[in-house]
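[1] just a sequence and a predicted model for now, questions to come.
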Amino acid sequence: MIGQNALVIGLARQGMAVIKHLADGDTSVIATDLRSAEDLATPIQDLSSYAINFVLGEHPLSLLDGVDIIFVSGGVPLDIPLLQEARAKGIPLSNDSQLVLEQLPCRVVGITGSSGKTTTTLLTGKIIAASQTYKNVWVGGNVGNPLLLDMHEMTDQDIAIMELSSFQLEIMTSSPHIAGVLNVSPNHLDRHSNMQEYVMAKEHILDGQQSDDIAVLGWDNEITRRMSKRVNGHCWGFSMNSDANFDDGCFIKNEKIMLRRDGVTNSILPCQEVGLLGAHNLMNVIAASALAAAAGIEVDAIQAGICDFDGVPHRMELITEVNGVRWVNDTMATTPDRTIAALKAFDDPVILLLGGKDKKLPWHVLAQEIQSGVKNIILFGEAAPAIKRELEGAWYEYKLEVGARFGEQYGTQFADEGSGSERLVKESTAGEAADSDPIPVITNLLETAGMEQAVEAAHTLSNPGDVVLLAPGCTSYDQFSDAIERGECYRDLVVNLS
C-alpha cells in the first residue's frame, strides 16, 4: 500500500493499530473520529510521532477526496453517510482483521460465534502453545492486542489465533486457514438490520477458504450446522452428542471428551476434569479441542492445555464468598442467551443482576427460564425499565398458559404481591400430586439506579447458600466504556463487602 492514501475511521483500539501499521509502511493516512480533540487527547499523543492528518468531531464527505481505501473500525456502523457515499464511489472498505489475513506469513485460526468466542480463542491458544508444534503462538484480534501490532515479528513457523466479530466479518473478503463458527443466536440486532444480515456476516468467515482449508462448526446449533453446505474445504464439527454425523471433530461420549480424526477415535479427558463453570464452558472446551486438533495438535497436548486453563476474567469468574454467599462475575454475558447459559451453571438459589444498554434482543425465553431457580432479579442501568416491561409481559403470557394447564387440575388463582412482581399462588386440592409438579413461582423484581445500588440490594437480599450472579444480558455502554470496566466495578464493590 506504499504511496496510497488511506482513510481510517475510528480512533479506538483497532483504528490505532491500523494507523500505526499503515504509517510505518509509508501510506498517507487521514484519521477521523466523531469525538473531539479534547476527548481524544491520549490517542493523539500516542500518534504524535506519525504524520497523520486528523479530522475530528465530524465525518465530512470531503474526506473521500483522493482516498484509495477506507479502514473501518468495528464500532462504526456501515450505514453512516460517509460510508454510503464511499460505496457509491466504489472506494473499497477494509479493517484490521482483513489486513492481518492478507499479510500474515503464518497459518491462521479464526473464531467467531454469538457467544464463547473469547474463552474458546484463549483456550485454543493455550492448547496449541502447550504442544510446542509451532515456534510461536499469537493470540489476538477482537481480544487482546490487535495482531497487526505484532505482525513484523511473525514467521511462517508460527500460528495466529484470531477472535472475529460480525462487525469485522461483514466487510471482510479473506478467510483464515481454519475457521471456527461456534454458534449463532440473536445478537447485535441494534447494529444489523435483521437476523439474516447477522447470519450472513458470520458466514463470511467461510467464504474465502480454499479446498485445503478447514471449517470447524458447532453441530448442536442449527444455523451453524447448516453452514456445512457452504464449506469449500474440509468440514469438522463439535458436539455434546456422541451421535453427531460429522467425520472429524470432538464430541462427548460416556462423560468423556472424545476426538475423532482420520477415522481414529481417542479420549481426551473426562468431562469432570474440566474446571470451568457451566455446560456452555464445556462446549467451549470441546470447540477449542476440535480447533486445536484441526491445527494438527495431538491428544496429550490438548489435555495438558485444558487442565492448565483457569478461565477468563469477567466470564463466570468467582470473585469471592461472603457469609456463605458466592459472588460471580459474568459481565461478558451481554445477551439473554448468555444469561440463560450462566444460570444453568448453578443449582443453588440465584440473585440475578440484569441491565445495561439493550441490544433490542428478545427476552421471552429468559423470562420462562427464570421461573425456577432465580430467587430475585435486580435490574440496573438504562435498559432496566424496558427489561421490566418485557419480563412482565412474558410472565403475563406464561401465567395464562400455566393457568390453562393447571387450573382445572389443581385449582389455581393469581395474587398480586406488589409493584413489579407477580406470583403464582397454588391452592392445592390435589394433595401429593400438586407437590410432585408444582406451579413455578414468579421471581421478585427490583429496579435500581446503577451497579452500586444493585450490589447493595443483592447484599441485603442474600442468604447463606445463595449465588449473586452478574450476567447482565446487555452491553455496558450506558454507564461504562466497555464490559470489562463494568466487571471491574462489580468486582470492586463486591470485594469491599468483605
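    Received it, and whenever you're ready, just let me know what you need.

[2] going forward, measure contacts and count neighbours with C-alpha atoms only.
    OK.

[3] output the longest helix belonging to this structure.
    helix 384-410 (DSSP state H).

[4] centre of the chain versus the following helix or strand past that one, how much separation?
    Downstream of helix 384-410, the first helix or strand assigned by DSSP states H and E is strand 412-416. Taking Cα atoms, centre = their mean, to the nearest Å, one finds the center of strand 412-416 at 39 Å from the center of the full chain.

[5] give me the contact list for strand 412-416.
    For strand 412-416, contacts defined as Cα atoms under 8 Å, 6 or more residues apart in numbering pick out 403, 406, 407, 422, 423, 424, 425, 426, 427, 428.

[6] okay, the angle between that strand and helix 384-410?
    150 degrees (axes from the mean of the first three to the mean of the last three Cα atoms, to 10 degrees).

[7] helices and strands around the helix or strand that strand 412-416 is followed by, which ones?
    For strand 412-416, the following helix or strand on the C-terminal side (DSSP H and E) is strand 422-426. Secondary-structure packing of strand 422-426 (3 or more Cα pairs under 8 Å, 6 or more residues apart in numbering; DSSP states H and E): strand 412-416.

[8] got the buried residues for the strand it packs on?
    residue 412 (16 or more other Cα atoms under 10 Å).

[9] could you do stretch 226-246 as well?
    Those would be 227-228, 231-240, 244, 246, for stretch 226-246 by 16+ other Cα under 10 Å.

[10] end to end on it, go ahead and measure it.
    One end of stretch 226-246 to the other measures 12 Å (Cα to Cα, to the nearest Å).

[11] hey, where'd the strands end up in the stretch 51-200 of the chain?
    52-56, 69-72, 93-94, 107-112, 137-141, 159-163, 178-181 (DSSP state E, counting those that start in this stretch).

[12] take a look at this one as well, against the first:
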Amino acid sequence: MRTEKTLLPLKGKTAVVAGMGRSGIAAARLLKREGADVRATDARTAEALIKPLQTLTDLGCETAPGGHPEHLLDGADLLVLSPGVPHTIPFCCRAGEKGVPVIGEMDLAWRFLSAPAIGVTGSNGKTTTVELIAEMLRAAGKSVFAGGNIGTPLSEFILSGQKADWAVVEISSFQLDTAHIVHPRIAVLLNITEDHLDRYPGFDAYAASKARIFRRQTPADLAVINGRDPRCRAAVQGIASRVAAFDRDPETESCGADLAGNRLILRPVVLYPEPSCPADMHPAEAEPVELDLSRSPLAGRHNRENIAAAALAALAAGGTPEGVRSAIDGYTCAPHRIQPAGEVDGVRYFNDSKGTNPDAVSRAVAAMDRPVVLIMGGRGKGNAFDGLAPVLSGRVHTLVAMGETGPEIAAVLGPAVETVVRATDMADAVAKARSHARAGDAVLLSPGCASFDLYASYAARGEDFIRLSVKKGTP
C-alpha cells in the first residue's frame, strides 16, 4: 500500500536549492548523490555564509548568495526549498511560471524514505511529542529516527544509510506548504493557534497548511488530533484515515484518549504493518490502557495533551504499554520549553524561549504553580496579544516587555497586571525581573515572539537568559 514516490530521474538534471542552512545543504548533498547538477542560493550575504558556501563549493555546487537571481532558473528542472524560504516569494512564483516544479527539502527526502513514518505537526508541542513517541517506541525495542523540522533534517537521515522501524518526523507548516508526496501512516495534529501570520495571508490559510498533513492518508492510516480544538476537528472532516482524538467525545468516538487530572485512559488502535497491508484495511481497536501521570516531569495541561497524543501514536505503531509508561516517567524536559533554569533567593527561573506565539505563552503561564514575573517580547510574527490578558490576570503580577514588540505588549497587556516595565535587552530584562520578584515567585521567559531582533535563534536567546538568571545562584 506504500504511496507512489515518483520524481523525475535526477541524474544529469539541474536542481536549484533555495536556502543554505542545514536543510538546504542536506538537500544539495542528496541531489548530488543522485547525480544532479546543483545551484544553491540564499538571501543572506556571502559574509554571513562562509561555512555553507565552502561546503557547497566543495560539493561542486554553483552558489549565488545575496539574493535569488532569476537566471538560476534558466534550464532548471527542479527547485527545492529549505523550510525558511517562503514558497510565495517572487523567485518561487517565477519558477512556477517557467514550469519548474517547486518542492521542499522534506518532500525530496521522502521519496527515498523506506521506513513508515509518524508525522507530527501543530502550533505548539511538536518537538516534545516527537521525542516522547521516539522514546516510547525505543522502549518497545523499535529502531527509530527522530528529526525533520528539529534536529536532523530528513535528507541527512537518508544520506546516512541508516535503517529504522519507524521515522518520527516533526513537520512545520512551512514544510507542509511544499509537501506533495509526504504521507505519514500516523499523522498527529496537536493544536492550531495563531502563529506565523507574518508569512500567511490569514489564520485560515495557516490552518489549511496544517491540515495538509492528512491529504495523502488512506483508510489504513491513523490521524491523531486534539479533540478540544475546533480547528483540528475541522481539519479531519472528510479525510480517508481513521481518527483518534485525545479528549475524545465518548458518545461518538470509540477510540482516542480521556484526560482526567493525572489519569490518562487510552483507547488505542493498532495499524496493520506494511508492506502487506491493503489500502482499505482499517486500523484495529486494541485493549484500553490506563496511565498514572503523577510521576511525569512534564508540567501543565498542554504537556498532558502531548503525552496523550504521543501514547496514541506509539501504541498504534506497535509500542507497548510498558514502553509508554517508561518513556513518560523517564522523560527529560527539552531545552527552552518551560525548562527549569535555576533558583536564586527563593525565586525559580524558567526558560521557555521556544514559546514564540501567544498560545505558547498561555500554556507556560498556566503551568506555573506560583506567582509569575513574565518576560515577553522580540520580533513580531503578526499575532495579536490581547487574548493573553485574561490568562495573565491574577497569575502574573509583573510583566517585563522587551524587544521590538515591547511597546505593543506593554500597551496591550499592561492593564492585566499590577506592574509593567520596559527593558532594552535580556540583561536589562532579567535585572528588572529579579528586582520585582519575591521569594516564592517564578520568573518566566516566554517571549511570544521570534528572537531575530536580538538573537540568531530562540536557543541563543534561552541560553542567554539562563546565563544571566543563574549567575548569582545555583542551577
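    That came in fine, so what should we check first? Owing to the predicted nature of the structure, the values given are computational and were not obtained by experimental measurement.

[13] report the TM-score for the pair.
    Laid over one another, the chains give 0.91 as their TM-score (TM-score structural alignment, normalised by the length of the second structure), with 448 aligned residues with a Cα RMSD of 1.7 Å.

[14] one step back: biggest separation within the contacts of strand 412-416 of the first structure, which pair?
    The span of the contacts of strand 412-416 of the first structure, defined through Cα to Cα, is set by 422 and 428 at 18.7 Å.

[15] re the thing from before, please identify the most buried of the strands of the stretch 51-200 of the first structure.
    strand 178-181 (a mean of 28; mean count of other Cα atoms under 10 Å).

[16] tell me the residues of the second structure aligned with that strand.
    Strand 178-181 of the first structure corresponds to residues 186-189 in the second structure, going by TM-score structural alignment.

[17] what's the average distance of that stretch to the first structure?
    Mean deviation of stretch 186-189 of the second structure relative to the first structure after superposition (mean Cα distance after the TM-score superposition for the first structure): 0.8 Å.

[18] so what corresponds to residue 382 of the second structure in the first structure?
    In the first structure, residue 382 of the second structure lands on residue 360 (TM-score structural alignment).

[19] ok, residue 422 and residue 428 of the first structure, which is more surrounded?
    Neighbour count, other Cα atoms under 10 Å: between residue 422 of the first structure and residue 428, residue 422 has more, with 20 against 15.

[20] got the contact list for the more buried one?
    414, 415, 416, 442, 443, 444 are the contacts of residue 422 of the first structure under Cα under 8 Å, 6+ apart.

[21] recalculate using a threshold of 7 Å.
    415, 416, 442 (Cα atoms under 7 Å, 6 or more residues apart in numbering).

[22] and if you look at residue 231 of the first structure?
    Residues near residue 231 of the first structure by Cα under 7 Å, 6+ apart: 206, 215.

[23] the second structure: which residue goes with that one?
    Per TM-score structural alignment, residue 231 of the first structure is aligned with residue 239.

[24] just checking, its match is part of a helix?
    No - judged by DSSP: H, G, I helix; E, B strand; the rest coil, residue 239 of the second structure forms no part of a helix; its state is coil.

[25] what about the residue nearest to residue 489 of the first structure when sequence neighbours are not counted, distance to residue 156 of the first structure?
    Here the nearest residue to residue 489 of the first structure in space, its sequence neighbours aside, is residue 451; by Cα to Cα, 6 or more residues apart in numbering that works out to 7.8 Å. Separation of residue 451 of the first structure from residue 156 of the first structure (Cα to Cα): 47 Å.

[26] neighbour-wise, which of those two wins?
    Neighbours were counted for residue 451 of the first structure and for residue 156 using other Cα under 10 Å; residue 451 has more, 24 against 12.

[27] pretty sure that one sits against residue 380.
    Yes - here residue 451 of the first structure lies in contact with residue 380, judged by Cα atoms under 7 Å, at a distance of 6.4 Å.

[28] nearest residue to the middle of the second structure?
    residue 126 (4.2 Å; Cα atoms, centre = their mean).

[29] what is the aligned counterpart of it in the first structure?
    Under the alignment (TM-score structural alignment), residue 126 of the second structure pairs with residue 117 of the first structure.

[30] please tell me how far that match sits from residue 472 of the first structure.
    Distance of residue 117 of the first structure to residue 472 of the first structure, computed by Cα to Cα: 18 Å.

[31] identify the residue nearest residue 253 of the first structure in space, chain neighbours excluded?
    residue 242 (5.2 Å).

[32] please settle this for me: is that neighbour part of a strand?
    No - counting by three-state DSSP, residue 242 of the first structure is not found in a strand; it is coil.

[33] dump the residue contacts of it.
    Taking Cα under 7 Å, 6+ apart, one finds 251, 252, 253 in contact with residue 242 of the first structure.

[34] and the second one, how many residues sit next to it?
    Yep, that's residue 252 of the first structure we're talking about. The criterion is other Cα under 10 Å. On that basis, residue 252 of the first structure has 23 neighbouring residues.

[35] list the contacts for it?
    Residue 252 of the first structure is in contact with 239, 240, 241, 242, 258, counting by Cα under 7 Å, 6+ apart.

[36] pipe the residues you listed into a markdown table and attach distance to residue 58 of the first structure per row.
    Formatted as a markdown table, those follow (distance: Cα to Cα, whole Å):
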| residue | distance to residue 58 of the first structure |
| --- | --- |
| 239 | 47 |
| 240 | 49 |
| 241 | 52 |
| 242 | 55 |
| 258 | 54 |
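
[37] and in the second structure, which of the residues you listed remain?
    For these, the aligned pairs still in contact in the second structure (both residues aligned by TM-score structural alignment, their matches' Cα atoms under 7 Å) are 239, 258.

[38] would you mind finding the match for residue 167 of the first structure in the second structure?
    Aligned counterpart of residue 167 of the first structure in the second structure: residue 174 (TM-score structural alignment).

[39] residue in the first structure paired with residue 12 of the second structure?
    With TM-score structural alignment as the criterion, residue 12 of the second structure lines up with residue 3 in the first structure.
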